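A.B. asks: quick one, fold the following:
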Amino acid sequence: MIDFEIQRCTRHCAVTGREFKPGEIFYSVLLPDGNSWKRLDYSAESWHGPPDGCIAWWRTQMPAPEQKRRWAPSEVMIRCLEELEEQPDQADFRYVLALLMIRRRILRLEETRREKGMEILRVYCPLTDAAYEIPAVVPPEERLQEIERELLNLLEGDEQELTIDPDSAHASNQCPAR
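C.D. replies: Just a heads-up that it's a prediction; the model follows:
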């Protein structure tokens, strides 16, 4: 298995070179670059869709400098990924969540394969010693904002909404896509 390093946000538009302002919406893409990945970030004005050869892209927002992210615990994300397996209508959300978990190194991509015309990601979670099969269901454009809200709800919810039971090592909040 190979782990790939994916660079952090460049904070600049790949087309204009302009630095992103706090709160500004921009788009990021991953392109194969030899034996690694190259990340490019595009301002909303410069975005005309993903470039040819791109393997993933997402819409995001430049955080304010004083804004500190509070990520959900890995266990919450894993449980949500597992719960979504039984919900075929949420396959696109599960795929996006898995990509995010790969980026955060909660999951490792072991292989991709085609099965009945669909790309399947096989990922491994060292924390639980479990492997998962994730169909690559790219969300339609009209569902992207909904998925973004659901992910933000899961990943950056208020501290009052996210409580951990130390006896069970599970979070008490629910997967937002349920």
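A.B. asks: alpha carbons only for contacts and neighbour counts from here, please
C.D. replies: OK.
A.B. asks: list the contacts of the nearest residue to Pro135 once chain neighbours are set aside.
C.D. replies: Spatial nearest neighbour of Pro135, excluding adjacent residues (Cα to Cα, 6 or more residues apart in numbering): Ile120 at 4.5 Å. Ile120 sits next to 112-114, 133-136 when contact means Cα atoms under 8 Å, 6 or more residues apart in numbering.
A.B. asks: also Val123?
C.D. replies: By Cα under 8 Å, 6+ apart, the contact list for Val123 reads 107-111, 131-134.
A.B. asks: rerun that using 6 Å as the cut-off
C.D. replies: 108-110, 131-132 (Cα atoms under 6 Å, 6 or more residues apart in numbering).
A.B. asks: and for comparison, fold this next one:
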Amino acid sequence: MADWTINKPLGECSGTGRAIEPGEEYFGALVETEEGLERRDYSVEYWEKEKPGVFCYWKSRLASPDEKKELFVSDEMLMAFFERLGNETDPEKLNFRFVLALVLMRKRKLKYDATKMDGAREVWSLRVVGEKDPVEVVNPHLDDEQIELLTSQIGQILQADL
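C.D. replies: Predicted coordinates for the structure are as follows:
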């Protein structure tokens, strides 16, 4: 299983190299690289002017070094990441989506319906709470250690406690 390059906000715009100052808003993003998904940060000015190609993104504010870090990612953001991964076939992204599904089930945003076999693949049918149409998630049969590692990596990428 591949690891992602996960970094905390470094206070620097990946597009320009300009310092992002404490208290300043910026865009955090996941970018597809040859090594997998990598987190990068962009200043608002760069983001609005250049519209960098990213896999997904969120807007945040750089905390001061002495400020207690807020750990919050909205359920809507998690659902957006989950939906964005819906058509992916890369094993790393299937694993990422499966763990996001587990997180969203724990948050009661997804409910398990059934399991079906698609050849040798086990596919879970889930329902988004409040919606009629099911969504499917491939169960990659990760062990507890792999799930814990991926959950930790997702939390680090999004700066959240999952």
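A.B. asks: for the two chains, what TM-score is obtained?
C.D. replies: The TM-score (TM-score structural alignment, normalised by the length of the second structure) is 0.45; 101 aligned residues with a Cα RMSD of 4.1 Å.
A.B. asks: about what we covered before: Ser28 of the first structure versus the residue nearest to Pro135 of the first structure, what's the distance?
C.D. replies: Between Ile120 of the first structure and Ser28 of the first structure the distance is 22 Å, computed by Cα to Cα, to the nearest Å.
A.B. asks: Val137 of the second structure and Leu126 touch, don't they?
C.D. replies: No - Val137 of the second structure is not in contact with Leu126 according to Cα atoms under 6 Å; the separation is 7.5 Å.
A.B. asks: tell me, what's touching those two both at once?
C.D. replies: Common neighbours of Val137 of the second structure and Leu126 (Cα under 6 Å, 6+ apart) do not exist.
A.B. asks: does Lys111 of the second structure lie in a helix or a strand, and which?
C.D. replies: strand 110-118 (DSSP states H and E).
A.B. asks: what's that strand packed up against?
C.D. replies: The contact analysis (3 or more Cα pairs under 6 Å, 6 or more residues apart in numbering; DSSP states H and E) places strand 110-118 of the second structure against strand 121-128.
A.B. asks: one more time with 8 Å
C.D. replies: helix 91-106, strand 121-128 (3 or more Cα pairs under 8 Å, 6 or more residues apart in numbering; DSSP states H and E).
A.B. asks: tell me which residues of it are tucked away?
C.D. replies: 110-112 (16 or more other Cα atoms under 10 Å).
A.B. asks: out of these, which is nearest to Ser152 of the second structure?
C.D. replies: For those, the closest approach to Ser152 of the second structure (Cα to Cα) belongs to Leu110, at 20.1 Å.
A.B. asks: do you know how far the closest one is from Glu45 of the second structure?
C.D. replies: From Leu110 of the second structure to Glu45 of the second structure the distance is 36 Å (Cα to Cα).
A.B. asks: the closest residue to Leu30 of the first structure other than its chain neighbours: which element?
C.D. replies: Once flanking residues are discounted, Leu30 of the first structure sits nearest to Arg39: 4.8 Å by Cα to Cα, 6+ apart. For Arg39 of the first structure, the enclosing helix or strand under DSSP H and E is strand 36-43.
A.B. asks: got the angle for whatever helix or strand comes next after that strand vs strand 36-43?
C.D. replies: Following strand 36-43 of the first structure in sequence order, the next helix or strand is strand 56-61 (DSSP H and E). Computed by axes from the mean of the first three to the mean of the last three Cα atoms, to 10 degrees, the angle separating strand 56-61 of the first structure from strand 36-43 equals 40 degrees.
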